[in-house]
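> Have a look; sequence and predicted model below, questions after that.
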Amino acid sequence: MKTLVIYTHPNHRSLCFAFFQEVLRGCNENAMIEEVRVLDLYEEGFNPVLIFNENKRRRDMHADPNLAVYREQLMWADKIVLVYPIWWGRPPAMLLGYIDQMFASGFAYKDKGGLMPEGLLKGKSVVCVSSMKGPVHYPLLWLNNAHKILMRKALFSYVGIKNVKFFEFGSMESPRGRQKEKLNKIYRYFKTVGK
């Protein structure tokens, strides 16, 4: 299983970075995972801003040479792991900018003229590891599960990825947030996933 881990947080001293480290530690101890590649969007200097004009059209984004390395990473991976905070009920703008550019028509899906497109990333799986300041049930009870619906239905299902797992950790700034227990949960999951 080839695993691409995409980390999206500007601070390498954050709890989000600690979750990222546990993902890597578990993957590196898992015999089912043959190789791990990492994309740290902030460290990479990824530009999340969409630019369309007379020279750069949205319909050509799937072939943008500046994004070729990122397309190759997504095609290479069997499992895509996203590690990010939830800010304002959704992933950071940096990750959403990556999604806007990478999951483009002609690469991630193909329009067939009907209601739904043909997803071109079938067979891959996704794990979303996210943390937030608010309580764990806040997205479900207050936001009608908007984060999971955005990621599972509006994005991954649309491009053909049906196997999507969420670790959504709340109360992460609380002294009673059980951070060590949750970090260990992530480590154990990635150490044994695929077995």
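Structure received. Numbering: from 1, shown residues only.

> all contacts plus neighbour counts: C-alpha atoms, from now on.
OK.

> you'd agree residue 131 is up against residue 85?
Yes - with contacts counted by C-alpha atoms under 8 Å, residue 131 reaches residue 85, the gap being 4.8 Å.

> Quickly list what's touching both of those two.
Shared contacts of residue 131 and residue 85, defined by C-alpha atoms under 8 Å, 6 or more residues apart in numbering, comprise residue 16.

> Spatially central residue in this protein, please.
residue 82 (2.9 Å; C-alpha atoms, centre = their mean).

> Residues contacting the helix or strand harbouring that residue, please?
Taking DSSP states H and E as the criterion, residue 82 maps to strand 79-85. With C-alpha under 8 Å, 6+ apart as the test, strand 79-85 has contacts from 1-9, 16, 19-20, 74, 91-92, 124-132.

> now do stretch 94-106
Contact partners of stretch 94-106, identified using C-alpha under 8 Å, 6+ apart, comprise 8, 41-42, 46-50, 59, 61-62, 67, 70-71, 108-109, 111, 159.

> could you redo the last one with a cut-off of 6 Å?
Stretch 94-106 is contacted from outside by 48, 62, using C-alpha atoms under 6 Å, 6 or more residues apart in numbering.

> Give me the buried positions along it.
94, 95, 98, 101, 102, 103, 104, 105 (16 or more other C-alpha atoms under 10 Å).

> One more: stretch 114-134?
Burial within stretch 114-134, assessed by neighbour count using 16+ other C-alpha under 10 Å, is assigned to 117-122, 124-134.

> another structure for you, compare them:
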Amino acid sequence: MSRTGVYLAHPRPGSFNHAVFDAVVQELRDRGSDVIAHDLCAEGFTPGLSADETETVRAASDSPDGQLSLHRAEVATLDAMVFIHPNWWGMPPAVLTGWVQRVLMPGVAYKLAASDGEPEGLLKAGRALVLNTSDTPADREEIEFGDPLDKIWSACVLPYVGVTDVRRVVFRTVTDSSDEARESWLREARDQAAALLV
């Protein structure tokens, strides 16, 4: 049985991001995946990286913060990951950025080679799916901004920790979307989640 971590980063209950999260979690469970689902805002995950956390390489259990230790231990057991969040200023929300910085630490998610400093990913999760919402039209996103979220996930974060298959879908524009469009996007989210298990 595959184990999938699903992480939601949106502070408002009832948001479309929450609907995507619920649909993905249900689809994966219906298909037999062992799903670890985290609504980071609802759980009160603390995004701020402390000075102590930056001083030394930490092991998964090497934190007095029980929530943080749990997340570090869980991420090492995953076969796949799903991240669901809006595009805010070309970045994930602070809670998810903080999750990346505090959970995907050296010794937990990667290590640096002594000779050249190149990272060696430690996670066994070979696949990840990023589902974003946006109110920026696709052509403007690409022409004016160069799609920074794609670079963050597909170039900077996930390959660094060993994830070689990074998939990403953007649902846009959300604010003025119809009920029909949202239903179509939820079907696509379910299909993408199912494909992650193949």
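Good, I have the coordinates. Remember, predicted model here, so these are calculated numbers, not experimental data.

> overall similarity of the pair, as a TM-score.
Here the TM-score for the pair of chains, by TM-score structural alignment, normalised by the length of structure 1, is 0.89; 191 aligned residues with a C-alpha RMSD of 1.9 Å.

> thinking again about what came up before, in strands only, show me the buried residues of stretch 114-134 of structure 1.
118, 119, 125, 126, 127, 128, 129, 130, 131 (DSSP state E).

> Residue 28 of structure 1: which of the residues you listed is nearest?
Nearest to residue 28 of structure 1 among these: residue 127, at 16.3 Å, using C-alpha to C-alpha.

> OK, contacts around the closest one?
Counting by C-alpha under 6 Å, 6+ apart, residue 127 of structure 1 touches 81, 164, 165, 166.

> So which of these belong to strands?
Judged by DSSP E, the subset of the contacts of residue 127 of structure 1 located in strands is 81, 164, 165, 166.

> Now do the same for residue 143 of structure 1: its match in structure 2.
Counting by TM-score structural alignment, residue 143 of structure 1 corresponds to residue 145 in structure 2.

> and the gap between that match and residue 188 of structure 2?
In this view, residue 145 of structure 2 and residue 188 of structure 2 are 25 Å apart by C-alpha to C-alpha, to the nearest Å.

> These two: who's more crowded?
For the pair residue 145 of structure 2 and residue 188, the greater number of neighbours falls to residue 188 (17 against 11), based on other C-alpha atoms under 10 Å.

> Now do the same for that one: its match in structure 1.
Matched by TM-score structural alignment, residue 188 of structure 2 corresponds to residue 185 in structure 1.

> Isn't residue 27 of structure 1 up against residue 191?
Yes - here residue 27 of structure 1 reaches residue 191: they are 5.5 Å apart, a contact under C-alpha atoms under 6 Å.

> on that earlier part again, secondary structure class for the match of residue 188 of structure 2?
Here residue 185 of structure 1 is helix, with the state taken from DSSP: H, G, I helix; E, B strand; the rest coil.

> Repeat that for the one 4 residues further on.
Recorded secondary structure, residue 189 of structure 1: helix (three-state DSSP).

> count of neighbours near the nearest residue to it once chain neighbours are set aside?
Distance criterion C-alpha to C-alpha, 6 or more residues apart in numbering; nearest residue to residue 189 of structure 1, sequence neighbours excluded, is residue 26 at 7.2 Å. Look at residue 26 of structure 1: counted by other C-alpha under 10 Å, it has 20 neighbours.

> residue contacts, residue 26 of structure 1?
Counting by C-alpha under 6 Å, 6+ apart, residue 26 of structure 1 touches 187, 190, 191.

> now these in a markdown table, with neighbour count and distance to residue 171 of structure 1?
Formatted as a markdown table, the contacts of residue 26 of structure 1 follow (neighbours: other C-alpha atoms under 10 Å; distance: C-alpha to C-alpha, whole Å):
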| residue | neighbour count | distance to residue 171 of structure 1 |
| --- | --- | --- |
| 187 | 21 | 19 |
| 190 | 21 | 22 |
| 191 | 22 | 25 |
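
> Turn these into TSV, including distance to residue 150 of structure 1.
Putting the contacts of residue 26 of structure 1 into TSV (distance: C-alpha to C-alpha, whole Å) gives the following:
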residue	distance to residue 150 of structure 1
187	26
190	24
191	27
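
> so where do the strands sit in structure 1?
Secondary structure of structure 1 (DSSP E): strands located at 2-7, 35-40, 79-85, 109-110, 118-119, 125-131, 163-169.

> Residue 139 of structure 1: which of these is closest?
Between those, strand 163-169 lies closest to residue 139 of structure 1; by C-alpha to C-alpha that is 9.3 Å.

> angle of the closest one against strand 125-131?
For strand 163-169 of structure 1 against strand 125-131, the angle by axes from the mean of the first three to the mean of the last three C-alpha atoms, to 10 degrees is 10 degrees.
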